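Peer 1: Sequence and computational prediction follow.
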Amino acid sequence: MPNTAPELELDAYLRLNRASIAEWLAAIRELSGCDDIDCSLFEGSGHQVGALSTLTTERGRLICLYAAEGMEITGCRATEPVFLLPRAGNPEIATRDEPWQYLSGLALAWPEDRFRLRLTPRSRVLIVRLEPDFSAPVVPDASDVSLSNYEELITCYLHRAPFFRDDSDAIRLTNDLFLNLTRSPVKSDFTCQCPKLDRRLLRAIEKIRYEPGWDFNLQELASHSGVSERNLYYLMKRETGMTPYRLYQRNRLLRVRQRLVDCQCDVPHISWYAADAGFSHLGRFAALYREHFGELPSETVQWRRNLQGSGAGKQIVEEPDLMLS
């Protein structure tokens, strides 16, 4: 099965792809903690309505929604302040009885707001939800400080997200983001510079990401990028915090995760997917998978099965998590 996940923020935490409307609703309700959220489609079959990635820490939760079909999401009542950031398409938002407005930049929904989202096909929206114990002292009042400073914080975080070294690094940086968002106010002269990656480094990254059949070869990667092996190594380490091989390894793991998220078969062939991505030692694969994503491969599959209702009370026992001890 080819990987078909869309370009999505926090793709290392992809939870749902090619979802039915029933799965989509179940996922949104579980992650938002709001059982009365509803979703209606503008048109389309409803068989593959979108994708979703989510990263949760003790301080809050990030949810990235991707709408494959046009839809309206209603009944969203925030129990704590919620940030909403458009990432693609032309999403719209309405709060209380106010008219629809384009979500052209960062918006903030307060607990008293019951907001609605209207997503055009291929829209992406990032939702940043703070946990009650960590929303103090306060998040910004629009009259107090421009939301653009907070948007810059989130954008810089997303710039770093493709280069999380592992799950613990992701959790640390995400907690830092939540902490910065709850410092009130972010100073008006605040700047968070997100440096552009060197074009030679970008060539290397794109080769690693978009050529799944390529086997790692540092000399070949350096030649493709137009730098020496030594310079490529230090350039990538300096600008992303990762070595070329670490990035290559992580992207192979991401391809396996996409297939596991997509899997709707009775017995998920975890070992097949791992071997197809070049992992010959399956126990080591399971350990690497947990190191990078914070869960075992079987748990990734089980999450979606639970949404469908067919996985309740049933364990994935294909290979006892691939001999992981």
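Peer 2: Received, thanks.
Peer 1: When you work out contacts or count neighbours from here on, use the C-alpha atoms and nothing else.
Peer 2: OK.
Peer 1: From residue 285, how far off is residue 187?
Peer 2: From residue 187 across to residue 285, the span is 45 Å (CA to CA, to the nearest Å).
Peer 1: Second structure follows, compare the two:
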Amino acid sequence: MRNSVPDLELDAYLRLNRASLAEWLAAIRELSGCDDIDCTLFEGSGHQVGALSTLSTERGRLICLYAAEGMEITGCRATAPVFLLPRAGNPEIATRDAPWQSLNQLVLAWPEDRFRLRLPSEASVLILRLEPGKSAPLVPDFSDAGLSKCEELITCYLHRSPFFRDDAHAIRVTNELFLNLTRSAEQSAHICQCPKLDRRLLRAIEKIRYEPGWEFNLQELASHSGVSERNLYYLMKRETGMTPYRLYQRNRLMRVRQRLVDCQCDVPHISWYAADAGFSHLGRFAALYREHFGELPSETVQWRRNLQDQWAGAELPSVPEPLPYSSAAEP
């Protein structure tokens, strides 16, 4: 049985899940650097707004928004070029005073644009924000062909992201992505190589990801996949860059991270969560956690606490009346 965290891009860098509107708004403002962003829920929406994951590097930041409830996000002013890529559902976008349009492919928003996003329930959008001064400038007349190549590069990156070996590898590959987004299509053509995973390998990966109670056994995993142990090992190493056990270990760490992100208790039971995931030595677990996610388990918890403390005494905008949802495709 799958856990309560939705399928989310960069799920190893989950920051917020099952958040209230106030938490959601505070997180978006902090991560985007735009204090006047606002969010309005659609009519009939509940109180658990959604989830988000984020990965920052010296060249830029990726933010994946998942809307558990339908919402409209306004006041998004880019301080640097921003790419927006739909990943699930039927999100919509409006730039400046233009009408709503379906966000069905990669869109590039410029600093002078002030865009709005409309996300129906279970929609997801990936936002890639270039870090000012850290990447080569994009030309203002960025072509459709250039955007098509950028979308291909981002899709290939997302194909690789579940198999980041650790945080250092994730940072390196992400920096390469931002660098290639600023290059011409010809310069980046050799970068995009995303073959489909072998179906036998997919069976092994799904077992590791979606059976949290399963204890690692290479012989059992190979039998489940329909290959020999030796072939499974080399198949996974060749196509993902990871060994079966490394992938298993990383997914156990991700389950602990998901519980820490959701933790609302005064004293998070990090040792309990670690033990439940099969980590018996807390010091070794903490070292592995930092190796994979770039921070200690306590820092994961503290990020959400800081978010709550930061906005606890601040006056957030009053929540407007819910919006009736209507698609841009409707007359």
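Peer 2: Thanks, I have it. Everything numeric here is computed off the predicted structure, so don't read it as measured data.
Peer 1: still on that earlier bit, out of residue 187 and residue 285 of the first structure, which sits in the busier spot?
Peer 2: Between residue 187 of the first structure and residue 285, residue 285 has the larger neighbour count (other CA atoms under 10 Å), namely 23 against 12.
Peer 1: tell me the contacts of that one?
Peer 2: Applying CA atoms under 8 Å, 6 or more residues apart in numbering, we find residue 285 of the first structure in contact with 274, 279.
Peer 1: Does it belong to a helix, a strand or coil?
Peer 2: With DSSP: H, G, I helix; E, B strand; the rest coil as the basis, residue 285 of the first structure sits in helix.
Peer 1: Could you pull out the strands in the stretch 1-150 of the first structure for me?
Peer 2: With strands called from DSSP state E, counting those that start in this stretch, the stretch 1-150 of the first structure shows them at 14-16, 38-41, 50-57, 60-67, 71-77, 82-88, 92-95, 101-102, 107-109, 114-119, 123-130.
Peer 1: At which residues are the helices of the stretch 151-300 of the second structure located?
Peer 2: Under the criterion DSSP state H, counting those that start in this stretch, the stretch 151-300 of the second structure contains helices at 167-181, 185-188, 199-210, 218-225, 229-240, 244-262, 270-276, 282-293, 297-312.
Peer 1: Is it possible to get JSON lines of those helices that adds distance to residue 66 of the second structure?
Peer 2: Below are the helices of the stretch 151-300 of the second structure laid out as JSON lines (distance: least, CA to CA, whole Å):
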{"stretch": "helix 167-181", "distance to residue 66 of the second structure": "20"}
{"stretch": "helix 185-188", "distance to residue 66 of the second structure": "29"}
{"stretch": "helix 199-210", "distance to residue 66 of the second structure": "20"}
{"stretch": "helix 218-225", "distance to residue 66 of the second structure": "31"}
{"stretch": "helix 229-240", "distance to residue 66 of the second structure": "26"}
{"stretch": "helix 244-262", "distance to residue 66 of the second structure": "15"}
{"stretch": "helix 270-276", "distance to residue 66 of the second structure": "25"}
{"stretch": "helix 282-293", "distance to residue 66 of the second structure": "20"}
{"stretch": "helix 297-312", "distance to residue 66 of the second structure": "17"}
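Peer 1: Looking at those, which is nearest to residue 65 of the second structure?
Peer 2: Taking CA to CA, helix 244-262 is the member of the helices of the stretch 151-300 of the second structure nearest to residue 65 of the second structure, at 15.4 Å.
Peer 1: how distant is that closest one from the center of its chain?
Peer 2: Helix 244-262 of the second structure sits 15 Å away from the centroid of its parent chain (CA atoms, centre = their mean, to the nearest Å).
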